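J.: have a look at this prediction, sequence included:
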Amino acid sequence: MKKSSFEDVKLELQEACDFLRSFTLGRRGFTQQDGMAAIQRVSDQCDRMEKLFGEGPDAGESKTIVASARPRVSAARARLALLRHE
C-alpha cells in the first residue's frame, strides 16, 4: 500500500474545500446532494489528515489546515439547513 505524502493529502483536502466552498456560496449547479457529499468529503479528509499527520514534522501545518477546513463544514451545514427550510 502506497504511503500518502503530506502534499498529496493537503491537495486532496484543498480540492474538497474548493468544491464545498462553491456549494456554500450558492454557485449555480450545486445541489443539496452535492453539499452533503462535499461536507462528508471534507470531514473525511480532515480526519485522514489528523490521523496521518497529527504527529511528526508536518503536524503543525496539518493542524492549521484542519482548523481552517472545519469551519467551512459548519458554514456548509448552515446553508444546507437554510435550503431545507425554504
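T.: Looks like it came in fine.
J.: only C-alpha atoms from now on, for both contacts and neighbour counts.
T.: Fine.
J.: could you report the distance from the residue nearest the centre of the chain to P57?
T.: The residue lying closest to the centre of the chain (C-alpha atoms, centre = their mean) is V42, at 2.4 Å. The spacing between V42 and P57, counted by C-alpha to C-alpha, to the nearest Å, is 23 Å.
J.: and if you look at K63?
T.: With distances taken as C-alpha to C-alpha, K63 is found 12 Å from P57.
J.: just want to know which of these two has more residues nearby.
T.: K63 (17 against 9; other C-alpha atoms under 10 Å).
J.: structure B:
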Amino acid sequence: MDSQTDAMKAMHEKMMAAKTPEEKSALMSEHMKTMGAGMSMMKDMPKGMGDMKSAKGMAECHAMMEKRMAMMGAAMDMMSDRLPQPAK
C-alpha cells in the first residue's frame, strides 16, 4: 500500500512538472494506469474496524486508517491533475 501511495504521489509530481498540454497528454496513459491501480487497491482494502478490543488492534486500525487517508489524498491530487488548468 505504501508503494502504491508513493507511485501515485510521484505521478502527480510528474504531471505538475509538465509545462505544456502536450507533455501532460503524453503522461496521461501512465497517469490513468497508476490512478486505476490505486483505486483498485482502495476498493479491496478492508472496511471494517477489525479487533478494537486490544491496544494492538486499535493501533493496527489507526495505522491502516492513516494509510488509507494518505492514499485517498494522493488519489485526489491525481484527479485534480485531470482538470483543465486556468490560462496564465
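T.: Yep, that arrived. Nothing here was measured: the structure is a model prediction, and the numbers come from that model.
J.: tm score of chain vs chain?
T.: The TM-score (TM-score structural alignment, normalised by the length of the first structure) is 0.56; 72 aligned residues with a C-alpha RMSD of 2.9 Å.
J.: grab the nearest non-local neighbour of L80 of the first structure.
T.: Leaving aside its chain neighbours, L80 of the first structure sits nearest to Q32 (6.6 Å; criterion: C-alpha to C-alpha, 6 or more residues apart in numbering).
J.: surely the one you found meets A81?
T.: No: here Q32 of the first structure does not reach A81: they are 9.7 Å apart, not a contact under C-alpha atoms under 8 Å.
J.: and these two? which has more neighbours close in?
T.: Each of Q32 of the first structure and A81 has its neighbours counted (other C-alpha under 10 Å); Q32 has more, 15 against 12.
J.: just give me the match in the second structure for the more buried one.
T.: Using TM-score structural alignment as the criterion, Q32 of the first structure maps onto S25 of the second structure.
J.: how much space between that match and D6 of the second structure?
T.: Between S25 of the second structure and D6 of the second structure the distance is 22 Å, computed by C-alpha to C-alpha.
J.: in which helix or strand does the residue nearest to the centre of the first structure reside?
T.: Using DSSP states H and E, V42 of the first structure sits in helix 32-53.
J.: neighbours around T31 of the first structure, how many?
T.: 14.
J.: got the contact list for it?
T.: T31 of the first structure makes contact with F23 under the criterion C-alpha atoms under 8 Å, 6 or more residues apart in numbering.
J.: show me where the second structure has helices.
T.: Along the second structure, the segments classed as helices by DSSP state H run 2-17, 21-44, 55-81.
J.: right, and F53 of the first structure touches S62 too?
T.: Yes: counting by C-alpha under 8 Å, F53 of the first structure touches S62, with 6.3 Å between them.
J.: among those two, which residue is more densely surrounded?
T.: Comparing F53 of the first structure with S62 by neighbour count (other C-alpha under 10 Å), the higher total belongs to S62, at 23 against 20.
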